[in-house]
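Chemist: My questions are about this predicted structure, shown below with the sequence.
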Amino acid sequence: MYSTDRRERTQIQQLTSFVKAWSQIDPATAPFLGTWTAWEETKSIYPSSVKGRVCIIDGFIPNENNIGFRFGQGTVSNGRIKTDSYILIHQGNYLGGVFVYNNEPGIYEYAWPKPLKNPAELMRRVPQSDRHRNHILEQFQNAGCTASRPNRR
């Protein structure tokens, strides 16, 4: 994993402001929010309208069977995100994806979160698979996910 922060100052400020706003609504999920980068993958972690839940769009290298994006949800508990297939742990500017594959434990490292993009913008580079992209966008919307700041009431 690269150890140098390559984010622009405006990206850091934008994400910090977004996380701070969401920490007023759901302090458990707020530290995880953002688009986290690894060597060949990203995890875009979005807030949900359900307290303690996050929405995750995994980005990875596409192949003939997929467009390189997958939607999922996770539940935050005890400072971790638990999904159906992995657990995410967070410390500072690092995120670890803990998993078991072929009966072997592993951890995949992500770092330096950037501001979230609207999912449609995030997946705009995959026009050849509108049906799959639209399905992810529908799942995102149905789960009460957002890329926006919380509404002030």
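Modeler: Cool, got the structure.

Chemist: make it CA atoms for all contacts and neighbour counts henceforth
Modeler: Will do.

Chemist: residues in contact with the residue lying closest to I25 once chain neighbours are set aside?
Modeler: Closest residue in space to I25, ignoring its immediate chain neighbours: P150 at 7.5 Å, by Cα to Cα, 6 or more residues apart in numbering. For P150, the contacting residues are A21, W22, I25, by Cα atoms under 8 Å, 6 or more residues apart in numbering.

Chemist: Most neighbours among those residues, please name it.
Modeler: For those, the largest neighbour count, defined by other Cα atoms under 10 Å, is 20 neighbours, found at W22.

Chemist: tally of neighbours for the closest residue to it other than its chain neighbours?
Modeler: Ranked by Cα to Cα, 6+ apart and with sequence neighbours excluded, the top spatial neighbour of W22 is A30, at 5.7 Å. Neighbour count of A30, defined by other Cα under 10 Å: 23.

Chemist: ok, now A143?
Modeler: Neighbours of A143 (other Cα under 10 Å): 17.

Chemist: try this one next to it:
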Amino acid sequence: MKMRSLLIIGSSLVMLMANHSSVLAQIRQPTNAELRRLRQEFQQVIKSAINNSVSASYIQDRRTQNEKNNRKSFVNAWSKVEPKLAPFMGVWSGYESSKHIYPSNIRGRVCVIWTSDGSGGMDTGVFSNGFIKTSRGEVLFKEGNYLGSALLKNGKFIRNYDIPFNSPRPLGSLTKLLEYMYDAQAEKITVSQQFQAAGCTTSTTINR
């Protein structure tokens, strides 16, 4: 009976990740013109945040030197096999929300876990034309130590942040991350299953 349950769970996870791959293939990505608009808008938001005394406090870099060094070492290790995706890896903080971008042992893939107000979820993502495209139609793009986000809604890419995600920290364990999802027990279980199925990892030892 136990073996049968494990087989059912394993089959479900395989089907889940197959569906994610299928969804990724079907999602429309930004045109070059749309991407330019998103980046220009993002640059303006960053400038406005820096020049505003209230929002500037949210994007202040409070990382310790040890956190900076650890995250840099992690990115450098993964850059050997994922040079385009590695710069996105880390914990990006925004206003009462965060994005945790993990590497995967499956080539060309990252795992993006988002948390906000005690809830959260996970998407898989791939690199495309300078940005990450996720399985829920989100695009993520970088400007230095800032991360921008946009979602496809009604055929148009709309900014999906108030304060730019910024100052990436080292990734923590999934167990620690799930503590932030204190209002979403079912979502925690789903994220845990998806994390395993997608080959997500916090290790600098690359199993390929």
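Modeler: Right, received. Where do you want to start? Model, not experiment: these values are computed from the prediction.

Chemist: before we move on, the earlier item: of the contacts of P150 of structure 1, which belong to helices?
Modeler: Mapping those onto helices (DSSP state H) picks out A21, W22.

Chemist: would you turn the contacts of P150 of structure 1 into a markdown table with distance to R131 of structure 1?
Modeler: Putting the contacts of P150 of structure 1 into a markdown table (distance: Cα to Cα, whole Å) gives the following:
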| residue | distance to R131 of structure 1 |
| --- | --- |
| A21 | 33 |
| W22 | 31 |
| I25 | 33 |
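
Chemist: I61 of structure 1 reaches E40, doesn't it?
Modeler: Yes. With contact defined as Cα atoms under 8 Å, I61 of structure 1 counts as touching E40 (6.7 Å).

Chemist: Where do the helices of structure 1 begin and end?
Modeler: So, for structure 1 - with DSSP H - the helices run 9-23, 119-122, 130-142.

Chemist: now the second one: which residue numbers in structure 2?
Modeler: Using TM-score structural alignment, the residues of structure 2 aligned to helix 119-122 of structure 1 are 174-177.

Chemist: Contacts for that stretch next, please.
Modeler: S192.

Chemist: Can you name the residues in contact with stretch 19-26 of structure 2?
Modeler: Outside stretch 19-26 of structure 2, the residues that reach it (Cα under 8 Å, 6+ apart) are T124, G125, K133, T134, S135, R136, G137.

Chemist: and the closest residue to the fourth one other than its chain neighbours, how many residues sit next to it?
Modeler: Right, T134 of structure 2. Nearest residue to T134 of structure 2, sequence neighbours excluded (Cα to Cα, 6+ apart): G125, at 4.1 Å. G125 of structure 2: 29 surrounding residues under other Cα under 10 Å.

Chemist: Now check G125 of structure 2 against structure 1: what is it aligned to?
Modeler: Counting by TM-score structural alignment, the partner of G125 of structure 2 is G74.

Chemist: Its match: what's it in contact with?
Modeler: If you count contacts by Cα under 8 Å, 6+ apart, then G74 of structure 1 has R53, V54, C55, I56, I81, K82, T83, D84 around it.

Chemist: Tell me which of those residues persist in structure 2.
Modeler: On the basis of both residues aligned by TM-score structural alignment, their matches' Cα atoms under 8 Å, what survives of those in structure 2 is R53, V54, C55, I56, I81, K82, T83.

Chemist: How many residues are close by the fifth one?
Modeler: The burial metric for I81 of structure 1, expressed as a neighbour count using other Cα under 10 Å, is 22.

Chemist: which position in structure 2 aligns with L95 of structure 1?
Modeler: In structure 2, L95 of structure 1 lands on L147 (TM-score structural alignment).

Chemist: whoops, F60 of structure 1 was the one
Modeler: By TM-score structural alignment, F60 of structure 1 lines up with S116.

Chemist: For its match, give its distance to D183 of structure 2.
Modeler: As for S116 of structure 2, its distance to D183 of structure 2 is 10 Å (criterion: Cα to Cα, to the nearest Å).

Chemist: for K142 of structure 2, same thing?
Modeler: Taken as Cα to Cα, the span from K142 of structure 2 to D183 of structure 2 is 30 Å.

Chemist: sorry, back to before: got a list of what the spatially closest residue to the match of L95 of structure 1 that is not a sequence neighbour touches?
Modeler: Spatial nearest neighbour of L147 of structure 2, chain neighbours left out: F165 (4.9 Å); criterion: Cα to Cα, 6+ apart. F165 of structure 2 makes contact with I59, W92, S93, G94, Y95, S98, K99, Y146, L147, G148, according to Cα under 8 Å, 6+ apart.
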